[in-house]
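In: The sequence and its predicted three-dimensional model are supplied below.
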Amino acid sequence: MHANSHNDNHYDYAVIRVVPRVEREEFVNVGVILSCEASRYLQARIELDEARVLALAPDLDLESLRRHLDTIPAICRGGAGTGPIGLLPQRARFHWLTAKRSSIIQTSPVHMGKCGDMPATMEHLLQRMVRLER
């Protein structure tokens, strides 16, 4: 078994959270970052529920928050125009995006699953982790 054997057929994901007041440890799940090295898939989807975020922090600057959140899918896409982080290899971009930080935008611990239909997996994770039951 070589060091990267888990990467052959597994994906990693983290939930993107908005933590308006870090000291209160309250957060709203707003998206998912999903990576499968085997299929060279790295994507983030953001679904910001503004009402839920404003319920925790009525004075939050939503425009600024949206701008910061928009950088996550851009870094996943990578390439020119996404800054120095966007030029890193896929695995390095995933690790940078999921690194521990104490800003208003954080990620959950990284979880793992088995690679398959990645768009369907993304949809499933958004449904389970981000969207509210209606």
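Out: That came through fine.
In: okay, CA-based contacts and neighbour counts for the rest of this
Out: Noted.
In: Just give me the longest helix of this structure.
Out: helix 62-77 (DSSP state H).
In: Spell out, range by range, the helices that occur in the protein.
Out: 50-56, 62-77, 83-86, 90-97, 118-129.
In: one step back: now the angle from the longest helix of the chain to helix 90-97?
Out: Angle, helix 62-77 to helix 90-97, by axes from the mean of the first three to the mean of the last three CA atoms, to 10 degrees: 160 degrees.
In: and the comparison structure, right after this:
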Amino acid sequence: MQEKQLFEYAVIRVVPRVEREEFLNVGIILYSRDAKFLQTLFALDSNRLKALNPSLDINDIEHHLRAFELISKGDSGGGPIARMDLASRFRWLTATRSTIVQTSKVHPGFCGNPGEAIKKLLEQLVLIPSDSTNVAGIS
């Protein structure tokens, strides 16, 4: 039996009008120190986002979320933050922001496989049942 590992995660939210404090969950960032795992998954539903703000630039939001992915992967396209250690990258990604793309507070959990845990969290907290939205970052 696989030993359970501690992980931390945050929900990525798009807040189209920061002053209204309305948001839509669009992704998950999951970090496990013991598994040496850091990953970002997201799924954008442009119709739901446009319902909150019709003038929202979906391409700009996707660009920001792709940057989260690159930083999580440690990809050089993620800039200097991507060169930091896993824990520092996770803390940077989940730092409090007052921008359109924000994250929830960090929550803990235990899992046997962080890759499966992040997919499960995405299904539970982001996707709506029978969601046909294109999910980025899932191989």
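Out: Yes, it's here. This one's a predicted model, so the numbers in the text were calculated from it and none came from an experiment.
In: so what number do they get for TM-score?
Out: The TM-score (TM-score structural alignment, normalised by the length of the first structure) is 0.90; 127 aligned residues with a CA RMSD of 1.3 Å.
In: I'd like the helices of the first structure laid out as TSV, including mean neighbour count and distance to residue 22 of the first structure.
Out: Shown next, in TSV, are these (neighbours: other CA atoms under 10 Å; distance: least, CA to CA, whole Å):
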stretch	mean neighbour count	distance to residue 22 of the first structure
helix 50-56	14	11
helix 62-77	16	15
helix 83-86	16	25
helix 90-97	18	18
helix 118-129	15	20
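In: which residue lines up with residue 76 of the first structure in the second structure?
Out: Residue 76 of the first structure maps onto residue 72 of the second structure when the alignment is built from TM-score structural alignment.
In: One more: residue 118 of the first structure?
Out: That one, residue 118 of the first structure, aligns with residue 114 by TM-score structural alignment.
In: Quick check: residue 50 of the second structure touching residue 44?
Out: No. Using CA atoms under 8 Å, residue 50 of the second structure is not in contact with residue 44, being 10.9 Å away.
In: residue contacts, the match of residue 118 of the first structure?
Out: Residue 114 of the second structure is in contact with 7, 30-32, 35, 37, counting by CA atoms under 8 Å, 6 or more residues apart in numbering.
In: Give me the buried entries from those residues.
Out: With neighbours counted by 16 or more other CA atoms under 10 Å, those contain buried members at 7, 30-32, 37.
In: hang on, the earlier thing: now the two most distant members of the contacts of residue 114 of the second structure.
Out: Within those, two members stand farthest from each other by CA to CA: 30 and 35, at 11.1 Å.
In: tally of neighbours for the counterpart of residue 18 of the second structure in the first structure?
Out: Matched by TM-score structural alignment, residue 18 of the second structure corresponds to residue 22 in the first structure. As a burial measure, residue 22 of the first structure scores 14 neighbours (other CA atoms under 10 Å).
In: Am I right that residue 22 of the first structure is in contact with residue 102?
Out: Yes. Under the criterion of CA under 8 Å, residue 22 of the first structure makes contact with residue 102 at 6.9 Å.
In: and stretch 36-50 of the first structure, which stretch of the second structure?
Out: Here stretch 36-50 of the first structure aligns to the second structure at residues 32-46, judged by TM-score structural alignment.
In: who touches the spatially most central residue of the second structure in this structure?
Out: Residue closest to the average C-alpha location in the second structure (CA atoms, centre = their mean): residue 28, at 3.1 Å. Going by CA under 8 Å, 6+ apart, residue 28 of the second structure touches 9-12, 40-42, 118, 121-122.
In: With distance to residue 77 of the second structure added, can I get those residues in a markdown table?
Out: Output for the contacts of residue 28 of the second structure, formatted as a markdown table (distance: CA to CA, whole Å):
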| residue | distance to residue 77 of the second structure |
| --- | --- |
| 9 | 23 |
| 10 | 22 |
| 11 | 23 |
| 12 | 20 |
| 40 | 15 |
| 41 | 17 |
| 42 | 18 |
| 118 | 23 |
| 121 | 26 |
| 122 | 24 |
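In: Can you tell me which of those carry over to the first structure?
Out: When you map the contacts of residue 28 of the second structure onto the first structure and apply both residues aligned by TM-score structural alignment, their matches' CA atoms under 8 Å, the shared contacts are 9-12, 40-42, 118, 121-122.
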